[in-house]
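# Need coordinates for the below:
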Amino acid sequence: MRIPLKLTFVLGAIALVTFLACVIPRVLFFKKLFFQHAGIRLTQPQVAASASDSSEDARVQHIPKIIHQVFHNWHDPGNDTLPESWATMRQGCINLNPTFEFKVWTEKMSRDFIETEYPWFLHTYDHYRYPVQRVDAVRYFLMLHYGGIYMDFDNGCKTDLTPLLHYPAWVTDGGRGALSNNILGARPNHPFWHRMTLSLLPYNWNWPLPFVTIMYSSGQWFLTAIWEEYHALLPRPEANLEHEHRLYRIMMDGTPGADPWTFFSYLEGGGGTWDNWDNALFSGIGEHIFLFFTILFAGFGLIVWLGLRCVRRYRGGYTRLKNRPGTV
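All right, here's what the predicted structure looks like:
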């Protein structure tokens, strides 16, 4: 049975509106992902300089002296011995921060913590498809519950981290793309971390690509999305100058000419423990983001153009040939 042309257009319009309603919020999110983020930008030299500020506000310590690190050895379960390079980085931090408490959260310790303190999340925690999602999630609950500083094992310390304790909550910003969850800081029970942990449930989707699933359910894209949502709910600074609740972004831009890293170091080749087959694809997109979007929009435009040509031919039907001279 042939579908009437008008019905085809109506169904097509409904499908297009539905598609745009789903896609546009995602497009707007990716705009935030690759461009300027909300919050207060601070370079590491600015934080170091603020340590000499004698004002009362600058001397307040909001964050407790705890450094959390998470080690889940999914390649050799039950073996909680750190790789030598990571153990060396960790010991360097201990030497430079002798007054801090250092905690390493193994796979068993992490699960016991979730089961005891946040049992409502245990089912989701246990059923994550990829192990790194549990590493991501538990760091957010540690920030909420204990506060302190979280650090990945491939990050090290260059100096005493005490100046970073004077800001109630902060994340790190590599200056390109999403915010980073490799180093975090917060006082206990900060409302941002309440929102982060509660948002893990609605964001727990299994996407077709492993990289997208990890990044958008618990990783850096997820952190960036909740960061932007949180700041969108805050009153405008000019509307209520006495209640400034924006959070801080500590810059960790590694590009040439960027502000130097005063507090942290990075172990080359130390990350990538959760690489999947599509990581290289998205890494390439990130390095050529403008070329990617140019090709994407050009391809979309080509599809629309071809669609319009097909519609015109379909609507035109057959054309009556004019009588030639000498024919009836």
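# C-alpha only now, for contacts and for neighbours.
Noted.
# Give the burial count for T255, as a bare number.
Neighbourhood size, T255 [other Cα atoms under 10 Å]: 11.
# how far away is it from Y167?
The gap separating T255 from Y167 is 25 Å, by Cα to Cα, to the nearest Å.
# same thing with R249?
10 Å.
# what does A137 give?
Noted for A137: a distance of 22 Å to Y167, by Cα to Cα.
# Counting neighbours, go ahead and name the busier of R249 and Y167.
Higher neighbour count among R249 and Y167: R249, with 24 against 19, using other Cα under 10 Å.
# Select the longest strand from the chain.
Longest strand of the chain, by residue count under DSSP state E: strand 179-186.
# To compare against the first, here's the next sequence to fold:
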Amino acid sequence: MNLFTSLINFITRAFRNRAQATLILSLLYLSVRFCSTLNDITTYSSNLQSRLLTLRDLPTDYARSFNESLNKNLLFIYNTTNLPIRIPRIIHRTYKSTDIPLRWLSSQNSCKEQNPTYTHMLWTDESARQFIAEHFPWFIPTYDSYPYPIERVDSIRYFLLWHYGGIYIDLDVSCRRSLDPLLAFAAWFPKTDLYSVSNDIMASIPRHSIMLKLALSLQDHNGWFGTGYTTVFWATGPMFVNGILGKWFEVVGNVEGEDGVRILPPMFYDRTPYTFFEHREGNSWHGWDAAVVKWAYGRLWWILAAVALAPAVLMALSTMRRRGDRHLYLYRM
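Next comes the predicted model:
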């Protein structure tokens, strides 16, 4: 008799039937998993927080001039060409062809205008596959097997950054100023909320270990996760990145140098006066499942708390029911 069966038998004696005992035991297991997940999320959030970039991390004169222009409501003009850089001046974007829709063309042009000395590389479906076939032929079977085109769009960005370095930017993201101040770090990801980063913008030096880890982990995560959105989200998209990044933090730790990873705070990424980017209409592949996932994610702690408290509630109700039955029996006597 194994431990699970023994526990069911023990709980069955405390409750009315085996089905109820199995339910209680399953919920107890989920409660344990909840505590473990809570610890993992808290640790990951702490790791993100400890790596946040601030104005103090940017060149002193640049940060001072930036603040002065904002305080005086002046147009910020600064020669960034002599700032120290580690990440090469390359901007990668992807689309199925060179015929970019008008609603995204202005985003691409804004980055060219703000960063005229950069090499701007647009990867189409054809050129992206050629790149994988030439440099990473072992990945072609996985690349071709993806059921959703967005999975290929996601996966190519990790290989591009590992091979060339530079900055990957989604088509629906525009540039508000020169990105030179962000090139002084070995790698960075933008923080979207307290517990996660995004993969719509990211950057690294060539051959950075986190990009290698992401690229090499794609095959193990290739699978079906219930719906189109959740499959993309977990197999190649943001949740995939956060999962790998969390494990990478555990192994590598908070290091500097060639393996360092910094986190771009919302003030540099979202709608603030300090932001380097601006987000426009996008999410062209999202459907009903995306709305469901976002709804659940926005209520994540309530859902997890409900799962954690469910065993205690059911046990309390069962106890009250037994006491009620006992009182009814005594009353009838």
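# circling back to that earlier point, what does the longest strand of structure 1 correspond to over in structure 2?
Taking TM-score structural alignment as the measure, structure 2 aligns residues 197-204 with strand 179-186 of structure 1.
# Can you tell me the SS state at the alignment partner in structure 1 of H221 of structure 2?
When structure 1 is aligned by TM-score structural alignment, the residue opposite H221 of structure 2 is Y203. At Y203 of structure 1 the chain is in coil, as set by DSSP: H, G, I helix; E, B strand; the rest coil.
# burial of Y203 of structure 1, as a residue count?
Applying other Cα under 10 Å, we find 13 residues neighbouring Y203 of structure 1.
# so what's it closest to, chain neighbours aside?
S217 (5.1 Å; Cα to Cα, 6 or more residues apart in numbering).
# contacting residues around the longest strand of structure 1?
Residues outside strand 179-186 of structure 1 that contact it (Cα atoms under 8 Å, 6 or more residues apart in numbering): 33, 62-63, 136, 143-144, 147-152, 155, 164-165, 167-174, 219-221, 223-224.
# with structure 2 superposed, average distance for that strand?
Superposing on structure 2 and averaging over aligned pairs (mean Cα distance after the TM-score superposition for structure 1), strand 179-186 of structure 1 comes out at 0.8 Å.
# Tell me the buried residues in that strand?
Within strand 179-186 of structure 1, the residues scored as buried using 16 or more other Cα atoms under 10 Å are 179-186.
# Kindly report the same for stretch 32-47 of structure 1.
Buried residues in stretch 32-47 of structure 1, counted by 16+ other Cα under 10 Å: 32-33, 37-39, 41-44, 47.
# Figure out the length between the terminal residues of it.
Stretch 32-47 of structure 1 has its terminal residues 25 Å apart, counting by Cα to Cα.
# Go ahead and measure how far it is from the middle of the chain.
Relative to the chain's own centre, stretch 32-47 of structure 1 is displaced by 14 Å; criterion: Cα atoms, centre = their mean, to the nearest Å.
# Can you pull out the residues in contact with that stretch?
Applying Cα under 8 Å, 6+ apart, the set of residues contacting stretch 32-47 of structure 1 from outside is 163-164, 176-179, 221, 224-225, 227-228, 231, 246-252, 259-263.
# Tell me which residue of structure 1 matches up with E126 of structure 2.
Aligned counterpart of E126 of structure 2 in structure 1: K108 (TM-score structural alignment).
# in which helix or strand would I find its match?
For K108 of structure 1, the element it lies in under DSSP states H and E is helix 107-117.
# Superposed on structure 2, what's the mean shift for that helix?
On superposition with structure 2, the mean distance recorded for helix 107-117 of structure 1 (mean Cα distance after the TM-score superposition for structure 1) is 1.2 Å.
# buried stuff in that helix?
In helix 107-117 of structure 1, counting by 16+ other Cα under 10 Å, buried: 107, 110-111, 113-114.
# what number of residues lie near the aligned partner of V293 of structure 2 in structure 1?
Using TM-score structural alignment, the equivalent of V293 of structure 2 in structure 1 is F282. Neighbourhood size, F282 of structure 1 [other Cα under 10 Å]: 13.
# re earlier: for the buried residues of stretch 32-47 of structure 1, give me a markdown table that also has distance to F192 of structure 1.
A markdown table is the format used below for those (distance: Cα to Cα, whole Å):
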| residue | distance to F192 of structure 1 |
| --- | --- |
| K32 | 18 |
| L33 | 18 |
| H37 | 15 |
| A38 | 13 |
| G39 | 12 |
| R41 | 17 |
| L42 | 18 |
| T43 | 21 |
| Q44 | 22 |
| V47 | 21 |
